[in-house]
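**Q** Next one to model:
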Amino acid sequence: MANDRRNPPPPPWRRDTPERRSPGRKPAARSSARKRFGWVRPVLSLFVVIGLIGAGWLVMIARDLPSIDTLDLDPPRMGGLVFLDHEGRTIARRGAGHGREARVDDLPDYLIDAVLAVEDRRFYDHMGIDLRGTTRALIANLRAGRVVQGGSTITQQLAKNLFLTPERTLTRKVQEMMLAFALEARFSKDEILSLYLDRVYFGAGAWGVEAAAQRYFGRDARDLTLGEAALLAGLLKAPSRYSPASDTARAAARATVVLDLMYETGRISEEERIEAANTPVRVAREASSPGAQYFVDWIAEEARELAGEPRADLVIHTTLDIDAQRAAEQALTSVLDNDELSRGATQGALVALAPDGGVRAMVGGRDYAQSQFNRAVLARRQPGSAFKAFVYAAAFEGGLRPSDIRDDLPIAFGDWSPQNYGDQYRGPISLRDAFVHSSNVVAIRVAEETGRGYVARLAERLGIESEIRLDRSMALGSFEVTPLELATAYTAFNNGGQRAYSHAITRIETPDGTVLYEREDTRGLIVLDARTLTRMRSMMEDVVRDGTGRAASVPGRTIGGKTGTTNDFRDAWFAGYSDGITAAIWVGNDDSSPAGNAVGGGPPASIFGSFVAHAPREPSVAQPVWNEPVYEPEPDAEDEERRDPISSFLARLGGRD
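**A** Alright, predicted model coming up:
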């Protein structure tokens, strides 16, 4: 009995009795199966957990999705803008001024076919997500090692444009797919395509196919030719790069690619493809000046604010001159595209102003298609020696004269030893020669003698609004300004000494002539006296005639200005005037890296000369007359010490300067 208690028989449900054993089943086989398939249950459990987590994640994403139920097929539209130059010529159009939405039924079949051939060939066959297209794009991207194809359908693109941000994350992509399915369930295919064509960006500020047709061809979308339709469809991949307003040859080449795709997919015949490819596409004249888009971008938002009726169609009268604008663009690109002339500079900006500060031309960069960053008004760079104009103007106001002599010799202030360009020095020279040949050490002596605070106040009085650091390097332009700012301040040297205020909009009205805004024609205050102005103009003209700015000269034209170059050739400037136009030109690299050996007397001066030679002449402003005395007696020793205390102090110490 004891043995039975210590080793009790197994319970009935554990006994391997014949009546419980399945026919032919062996205990060893069951044990082997457990070992062989024991991994199935944990793997299935893992999949279940992952599925639950994924489902929860999708639920959380879905909760944050916007509702498409309130999406209006006819949303309120922003009024169109028409920009005119100072002579009433059209510069550009922004927005769909006619206020008519794009409808698939109203558009040419070949326009729809062109868009589908480029963006979504199976649009009418999928339910928002094209698995075949997504797989094809994934394989192509893996083979290339980078993104070369996109797998998003038109519905997905519409979802992103309407509701989502452009960030590239997995969450945003999943939301895009969810919204695509929702849009497909809510709207018909034609309605989705209409929404897409009405909202997609075609470059040059044109949103929607109707605005693009007006912007590039000056006609409604329903009247476009096959070639024009192919060109618009080709913009969708990269609107800025392929814009005909920026590069007609590149846009035409892209349109040819679209025509080939249409032929390959059976949407047009071989004869239609050849005829469209051989028919020149003419871009509307107002769209043929790509650089003007910098100007339009700059003032578009201001125009709506000044008008106070953002949803009305507006006609904006501006100060721009189309002919001057084209001359500015040509001058900048011709120099920067020439390796010998550009000397390593890859970017540039130009601003030209009328005597009252009205912007006649503005080029914010080398290529608007590649970069819409407006360097003319946004780039802050050191002006270098171009700031010396304010140093000498302040000195003349303080009593110095162009004939005064100062030592052009090495100088040191503690650990700081400023040097002339090329480490060249001329010994005792006049202030006129020091300015003409851009002596750094003499400019510093003059600024110290005049007073840095006085120099800064004069620069601010003329139009420099950036903060000026009042250290010794101020005389060499070691702070930052914008090209527009520098051009504004230089205008006083060319308009009789008046303070100029840069501006671009003169009047805003509705298409029926109702004036909504008009700028007051106010004269600026006199900020330079006749004596200082006469001396500065004489010296600036000597810079172009005999000094560092000779590349800016134009036969038969009176031109004055000042060059500027910063350390390591990071920034090069020329600011000056001719007749009634004042301009500032900057060249360099966007990343502030050294630009080869580009100096102010190189690319910027060459650009200025080319611009002035081809731009329309602006009427000159009568300058006040002040006759410089023919004879000015040499100052005695006491007077010389008063005028150049730095040299006198160093001489008494027996030191070198």
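**Q** going forward, measure contacts between C-alpha atoms and count neighbours the same way
**A** Fine.
**Q** check contacts around the spatially most central residue of the chain.
**A** Nearest to the geometric centre of the chain sits residue 373, at 1.3 Å (CA atoms, centre = their mean). Residue 373 makes contact with 294, 364, 365 under the criterion CA atoms under 8 Å, 6 or more residues apart in numbering.
**Q** Just the buried ones from those residues?
**A** 294, 364, 365 (16 or more other CA atoms under 10 Å).
**Q** Next, the structure of the following sequence, for comparison with the previous one:
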Amino acid sequence: MSDSPKRRNPLVADKRYSRKPAMASSKSAAKPKAKAKRSRKAPRQRRGGILGLLSALVRWFFRLIWVIFSRIVLVGFAVLALIVGYFYTTLPPVDDLLDGRAKGSVTMLDNNNEVYAWRGDQFGGAVTAENVSRHLKNAVIATEDKRFYKHFGLSPRGIASAVRINLSEGRGPLSGHGGSTITQQTAKLLCLGEPFDPTAGQTEAEYESECRRGSLKRKAKEAVYAMAMEAKYSKNEILSIYLNRAYMGGGAYGAEAASQRFFGKSAATLNPAEAATIAGLLTAPSTLSPTSNLERSRNRAATVLRLMNEQGYLSDEEEAVAQASPAELSDAAEARAGGYFADWVMSTGPEFFTRNTTEDVIIRTTLDQNMQRAAVAGLNWVFENKVRPGSKAQAAIVVMSADGAVRAMVGGRKTKVSGAFNRATQALRQTGSAFKPFVYAAALDLGYSPNDLVDDSPYCVYTPGSGEWCPKNYTNRFVGQTTMTNALAQSLNIPAVKISESVGRETVSAVASQFGIKNDLAAGPAMALGASESTLIEMTGAFAGILNGGSSVTPYGLIDLKLRGDTEPLMGTGGGIGERVIQESAAGQLIYMMEKVVAEGTGQRAQFGGRQLAGKTGTTSAAKDAWFIGFSADYVAGVWMGYDDNTPLKGVTGGGLPAEIWREVMMRVHEGVPMKPLPMIAPAPAQVIFEGDVNEVAPIANSGQSQPRQPRASNIIDQVLQDIFGGGDGSRSSGSQGGDR
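**A** Sure thing, here's the model as predicted:
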């Protein structure tokens, strides 16, 4: 027996370690079985028979369609990228795209060098999205493209919405609403990169119409061009092009021109109401222009302000203030771009620098805006207070200085117009007794005196081929012997005809023509009574010649013309004082006689303020035309009144409503003007008596002596020749019974 202790088996440990390997081996054995089980899983069974074949064919077909479609899309994107890339390479720098006008503009300045009128395609200067008023920028985005800064040039949502609206309104999908983004609109303004070519046989209007055409092909090209612009330019650069090229009504292209045109201020300083007005023009610039319809323009601006508020560009308080204070037009905008006067100035300048200019032209003019307002106010006051409501009678006014510089012009009762018929410069009307000063001017220049006597008694003139013509006075009464001064003051017809026949119709005609009456004058004795036609501006200019001492006058409105940026003018005025027509002493005596017309005669309604005034009334037969033309020491004004269709005026003579219009206008014109005496010359106390029929007895002239001279042989010879060969047609024109009250 051994004395060592009996060895005990480590039951627990052995158990643990003896069993683990067994378990591990069993697990490892099980895993392959599981893997083997998965690997031996039966493949998915395909359907057999006809159904299986059909299913396979369908799967193959859709795989083929997908492969073809994906390839086409890839090729399409590649082609689109190439086209966009092509347009990208053709796009010029931004600065070259800001002014896209084919024509130039005309800016007119008044006598104080203030802008009062525009013509042509006005471009006020380049602006950028960064330097315009933020209100204008926000108004344009809110109105035209609220997702402008989020899209890539196209707005699928906007296009879908526009198509839905068009279809719901019964139009074609591309007719009406276009869903165009600002980028697309800018692409259209650029005509998709196709510049206007005047040599291509296409007018500018046809070119613009082609650019706006909405065909599917055009829309596709527009979309591609818009994407090219998005790739080439920044958003603000695109918006800048749009703000500069968009037409905004009134001849204004771009935000700066529109801002100056309507509000007389820079586009950088527009307030919300003004900005909303300009942004509202983009949808319909002609019909929404504030100079066309101010109420409609303000309604559109109110809508724009609401959109700005809804999109967070204006607070509720800011919107309320803007809605309560709509934009106010500038004085120039109120005047509708200068109206009749600006139209006339444009017609007097060279066409290649006015109506057809390709340059930006600046014209200095003679217009006095205070006098223009006075003329409009005077005309309106008389028609509102003296003329029956609904009357269709027209009137015209011209105010000028003695040198022919036109200060104001009204060509009709609708004073805020442009391009309308101008009755002051275009209407040829019989002058009636307003012509008589030229008869007396001829006599005075030949040595007659205002105090010379003429016999106002029944009188007839015989002309070969026309027979006997017997003028009558307006009152159908005769005053007997009277001075030439009184004969003119009372507008007596018979003395005027006798004097005209005495001095010779040719002499009277020559004096009138040299004073500026350019139209053919009647050849018969009725010429003395204003049977001939003339325009108001010609007649007013002729009276200016009397005021300035007897020299002819060419009315003018253009002082000088130059290109924008130049310091020296290209041309100066084409009017002013010309050659002497009658002696200065004769003009002074004629002014004396015409002063009596206003002080004592038919023109008394023209008096105002205690000033010395001179003038002449005129009324044609059946009162188809009524005139008053007169002057102070400072200004000449002419007024015509009548109907465009020659309907007779009822109860109107030159000494009536025309004289009252003249007074209301000149009273306003002379506010603040110091009183000055007329340059008139009182006559010497001499007399010459015109007796009997001047066809038989020549007049006896006198130059200041108390005893009459003997008859002039030359006048007798002239009269005999006239009787033998005829002195005209002796027309019994409607002007033959002139004379007025």
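**Q** now, which of the contacts of residue 373 of the first structure sits nearest residue 348 of the first structure?
**A** Distance ranking of those against residue 348 of the first structure, using CA to CA, places residue 365 first at 5.4 Å.
**Q** which residue lines up with the closest one in the second structure?
**A** Aligning on TM-score structural alignment places residue 365 of the first structure opposite residue 412 in the second structure.
**Q** I figured its match hits residue 393, correct?
**A** No - Residue 412 of the second structure is not in contact with residue 393 according to CA atoms under 8 Å; the separation is 9.5 Å.
**Q** Number of residues surrounding the residue mapped onto residue 591 of the first structure from the second structure?
**A** Here residue 591 of the first structure is matched to residue 645 in the second structure, going by TM-score structural alignment. Counted with other CA atoms under 10 Å, the neighbours of residue 645 of the second structure add up to 8.
**Q** just checking, residue 645 of the second structure is part of a strand?
**A** No - using DSSP: H, G, I helix; E, B strand; the rest coil, the assignment for residue 645 of the second structure is coil, not a strand.
**Q** could you check the distance from it over to residue 624 of the second structure?
**A** 9 Å (CA to CA, to the nearest Å).
**Q** And for residue 307 of the second structure?
**A** From residue 307 of the second structure to residue 624 of the second structure the distance is 56 Å (CA to CA).
**Q** who has more neighbours, these two?
**A** For residue 307 of the second structure and residue 624, the more surrounded residue by other CA under 10 Å is residue 624, and the numbers stand at 24 against 21.
**Q** What is the equivalent residue in the first structure for that one?
**A** Per TM-score structural alignment, residue 624 of the second structure is aligned with residue 570.
**Q** Residue 614 of the second structure too?
**A** By TM-score structural alignment, residue 614 of the second structure lines up with residue 560.
**Q** Same check on residue 395 of the second structure?
**A** Aligned counterpart of residue 395 of the second structure in the first structure: residue 348 (TM-score structural alignment).
**Q** need the contact list for that match.
**A** So residue 348 of the first structure contacts 332, 336, 364, 365, 366, 375, 585, 586, 587, 588, 589 (CA under 8 Å, 6+ apart).
**Q** Could you tell me whether it really is in a strand?
**A** Yes - when three-state DSSP is applied, residue 348 of the first structure is found to be in a strand.
**Q** and the helix or strand containing residue 22 of the second structure, how far out from the chain's middle?
**A** Secondary structure from DSSP states H and E places residue 22 of the second structure in helix 11-39. Here helix 11-39 of the second structure is found 105 Å from its chain centre; the criterion is CA atoms, centre = their mean, to the nearest Å.
**Q** for the first structure, what spans make up the strands?
**A** 81-84, 90-94, 314-318, 347-353, 359-363, 405-408, 427-430, 505-509, 515-518, 559-565, 571-578, 581-588 (DSSP state E).
**Q** Of all these, which one is nearest residue 144 of the first structure?
**A** strand 347-353 (31.0 Å).
**Q** next one: the closest one to chain centre, how far?
**A** 13 Å.
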